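Asks: Any chance you could fold what I've pasted below:
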Amino acid sequence: MTRYAVGDLQGCLKPLQCLLNEVEFDHARDQLWLVGDLVNRGPDSLDTLRFLYRIRDSLRITLGNHDLHCIALARGYTQRGRHPTLEALLNAPDCDELMDWLQQQALVLRTDDGRYLMSHAGIPPHWSSDKALALSREVEEALRSEHSADFFREMYGNTPLRWQDELEGNERLRCITNHLTRMRICAADGKLELAFKSGLATIPAGYRPWFQWPTAQPRREKLLFGHWAALECRTGREDIIALDSGCVWGRHMTLFNMDSGEKHRCDCA
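Replies: Next up, the predicted model:
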């Protein structure tokens, strides 16, 4: 078995299939770890989800902000932010089945051997790996509960911008979700700046990329994340592996061999 991780698909199916063919991926033997944002903006969100659903037993998935938004749209919990690239998916006869499947996915995953920890946007520096997994499970329980509608309706918004253990209810779930699916930069006290989407050269004073702050305790795992296309996969660290290489923006898709460390790329223009 070989394990691979791939950056944000965002409905770009052909580059993904190109990469899987290049490495001779065998869905009966290998594993594909998906860092989230499977849909939206790209040309084939519906076909992408259908393809992934067919090989679902070989996948490990952490949800991204676009995936959560897609579920909210499909369930009728929001009408804002509709995007034309999602219409075919939202109107498909198997949409409910695909959304049911997405709602069973995680926000943070760790490999069985403890070598890697994966989430869509990253892991806040002030959370230990075990705490990130525990907080992820709180959101996952909300996603799978009979009251999931409440979670999705209250999911939108930027506050609270700083994590506090005392947070409760929807504010707590929203804060966890924003850290794991929308975070790029934060201040020394952990305060997020969620409007920032640019590259390293334009980070406002007082903020740094989340992975440049000291961690609460040393991590044993290497971190896999996506979400930040403007980063261009550059973290300056071998233990922090960025995988969103801007496929949907016409650059390329990145597939990472988690066992050998080799990277494969397919142009997406």
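
Asks: alpha carbons only for contacts and neighbour counts from here, please
Replies: Will do.

Asks: Pick out the residue nearest the middle of the chain.
Replies: residue 120 (2.4 Å; C-alpha atoms, centre = their mean).

Asks: my read: it touches residue 229, true?
Replies: No - between residue 120 and residue 229 there is no contact under C-alpha atoms under 8 Å: 11.9 Å.

Asks: can you pull out the helices in this protein?
Replies: Here the chain has its helices, by DSSP state H, at 13-22, 45-54, 65-75, 87-90, 95-102, 129-144, 148-154, 169-181.

Asks: Would you mind putting these into TSV with mean neighbour count and distance to residue 191 alongside?
Replies: What follows is these, written out as TSV (neighbours: other C-alpha atoms under 10 Å; distance: least, C-alpha to C-alpha, whole Å):
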stretch	mean neighbour count	distance to residue 191
helix 13-22	17	35
helix 45-54	18	33
helix 65-75	21	19
helix 87-90	18	35
helix 95-102	16	29
helix 129-144	18	17
helix 148-154	17	20
helix 169-181	22	10
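
Asks: what's the closest of those to residue 190?
Replies: With C-alpha to C-alpha as the measure, helix 169-181 is the member of the helices of the chain nearest residue 190 (9.9 Å).

Asks: Now do the closest one: which elements does it pack against?
Replies: With contacts taken as 3 or more C-alpha pairs under 8 Å, 6 or more residues apart in numbering; DSSP states H and E, helix 169-181 sits against helix 129-144, helix 148-154.

Asks: and this one, so I can compare the two:
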Amino acid sequence: MGATHPDRHRYVIGDVQGCFDELQILIQKIGFDPGQDRLWVAGDLINRGPGNLAVLRYLKSLGERVVCVLGNHDIFFLAVVSGAVSQTPEDTLQDLLEAPDRDELVDWLRRRPLFHVEDGYAMVHAGLLPQWSVAQAEDLAAEVECELGGEHWQDFLRGLWGGKPCAWRDDLTGQDRLRIIVNAMSRLRFLRSDASIDLKPKGRPEDQPGLIPWYAYPDARWQTHTILHGHWSALGYRDTGGVIALDSGCVWGGSLTAFRLADRAVWSSPALTTERTGAE
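Replies: The predicted structure follows:
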């Protein structure tokens, strides 16, 4: 488990998605001091917004003062680089792909964690399966991190894409095992009653009466920790005590949210444009 750190403050920020100007406004608003504070970012650092290159360069410059978990858009970018997938008209990754320091940024990004645990908190981009304890989820994330950080990371990504299997078993092996770990931690919103994953719906929980939000599944083993997550802009900012949702949809015209661990104080930076469209 993560150790205690003698920081002044730890701030957690939801999905940035290339909204660099809003990120800078929010950083100033909270008074973030990289000499004394640490910044946690709940994934989806890039894509759909206009400032992807600036976002990655800034976060990378913070060194050990930042913890970024990988989101689905971050993994998608790495997959584009690996040749596993192609961009769509909605993607805004060209500034990164053409950057002179692209390879350096790619190497930094692919070595970010999928899951971060510290002092009773656990941060993940999307969600956790109810069968997983926090300790097991740490071990499972490490399996993926080993592949992404390794020499054959491009081969790993080429075999990763897809939505199956949708049900967890401890005896899963190979790409099937890695794929469901990645899908849960970077793409999950809804579960079926048998705890299998349904990746298709993206809206509000109340609009999917036959499905269960992952964070509401009964008797989940991860409930020993407070979970911080992004990915689900339809939720907006929510603090239910045990689960804190931080994606307030900045890239879609909402806002960028920051949360301070010490006292649960919240700040937001409104989107500077509402003209972007597309899928999460």
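
Asks: what's the TM-score for these two chains?
Replies: Once superposed, chain against chain, the TM-score is 0.94 (TM-score structural alignment, normalised by the length of the first structure); 265 aligned residues with a C-alpha RMSD of 1.4 Å.

Asks: that older thread, will you turn the helices and strands packed on helix 169-181 of the first structure into JSON lines that also has distance to residue 2 of the first structure?
Replies: Formatted as JSON lines, these follow (distance: least, C-alpha to C-alpha, whole Å):
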{"stretch": "helix 129-144", "distance to residue 2 of the first structure": "24"}
{"stretch": "helix 148-154", "distance to residue 2 of the first structure": "35"}
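
Asks: Those: which one's closest to residue 245 of the first structure?
Replies: helix 129-144 (24.5 Å).

Asks: how about the closest one, aligned to which bit of the second structure?
Replies: Using TM-score structural alignment, helix 129-144 of the first structure corresponds to residues 134-149 of the second structure.

Asks: Tell me the gap between the matching stretch and the middle of its chain.
Replies: Stretch 134-149 of the second structure sits 14 Å away from the centroid of its parent chain (C-alpha atoms, centre = their mean, to the nearest Å).

Asks: Residues touching it, excluding its own?
Replies: Applying C-alpha atoms under 8 Å, 6 or more residues apart in numbering, the external contacts of stretch 134-149 of the second structure come out as 1, 107, 110-117, 122, 128, 153-154, 156-157, 178, 181-182, 221-222, 224-225.

Asks: let's see it at 7 Å
Replies: Residues from elsewhere that reach stretch 134-149 of the second structure (C-alpha atoms under 7 Å, 6 or more residues apart in numbering): 110-111, 113-115, 153, 156, 178, 181, 222.

Asks: Next: stretch 161-171 of the first structure.
Replies: Everything outside stretch 161-171 of the first structure that qualifies as a contact, by C-alpha under 7 Å, 6+ apart, is 151, 154, 160, 175, 190-192.

Asks: Kindly recompute the last result at 10 Å.
Replies: The contact list for stretch 161-171 of the first structure, computed with C-alpha atoms under 10 Å, 6 or more residues apart in numbering, reads 124, 126-127, 139, 142, 150-155, 157-160, 172-179, 186-187, 189-194.

Asks: Residue 241 of the first structure pairs with which position in the second structure?
Replies: Taking TM-score structural alignment, the alignment pairs residue 241 of the first structure with residue 244 from the second structure.

Asks: That match and residue 119 of the second structure: what is the separation?
Replies: 15 Å (C-alpha to C-alpha, to the nearest Å).

Asks: more neighbours, those two?
Replies: residue 244 (19 against 13; other C-alpha atoms under 10 Å).

Asks: can you pull the contacts of the counterpart of residue 115 of the second structure in the first structure?
Replies: By TM-score structural alignment, residue 115 of the second structure lines up with residue 108 in the first structure. By C-alpha under 10 Å, 6+ apart, the contact set of residue 108 of the first structure is 35, 61-63, 117-123, 129, 132-137, 140, 180-181, 225.

Asks: again, 7 Å this time
Replies: If you count contacts by C-alpha under 7 Å, 6+ apart, then residue 108 of the first structure has 62, 118-119, 133, 136 around it.

Asks: now swap in residue 116 of the first structure and tell me
Replies: Contacts of residue 116 of the first structure (C-alpha under 7 Å, 6+ apart): 110, 221-224.

Asks: ok, now how distant is it from residue 130 of the first structure?
Replies: Per C-alpha to C-alpha, residue 116 of the first structure is found 13 Å from residue 130 of the first structure.

Asks: For the counterpart of residue 79 of the first structure in the second structure, grab the count of nearby residues.
Replies: Using TM-score structural alignment, the partner of residue 79 of the first structure in the second structure is residue 86. If you count neighbours by other C-alpha under 10 Å, residue 86 of the second structure ends up with 13.

Asks: The closest residue to residue 86 of the second structure other than its chain neighbours and residue 216 of the second structure, how far apart?
Replies: Leaving aside its chain neighbours, residue 86 of the second structure sits nearest to residue 80 (5.6 Å; criterion: C-alpha to C-alpha, 6 or more residues apart in numbering). Going from residue 80 of the second structure to residue 216 of the second structure by C-alpha to C-alpha gives 33 Å.
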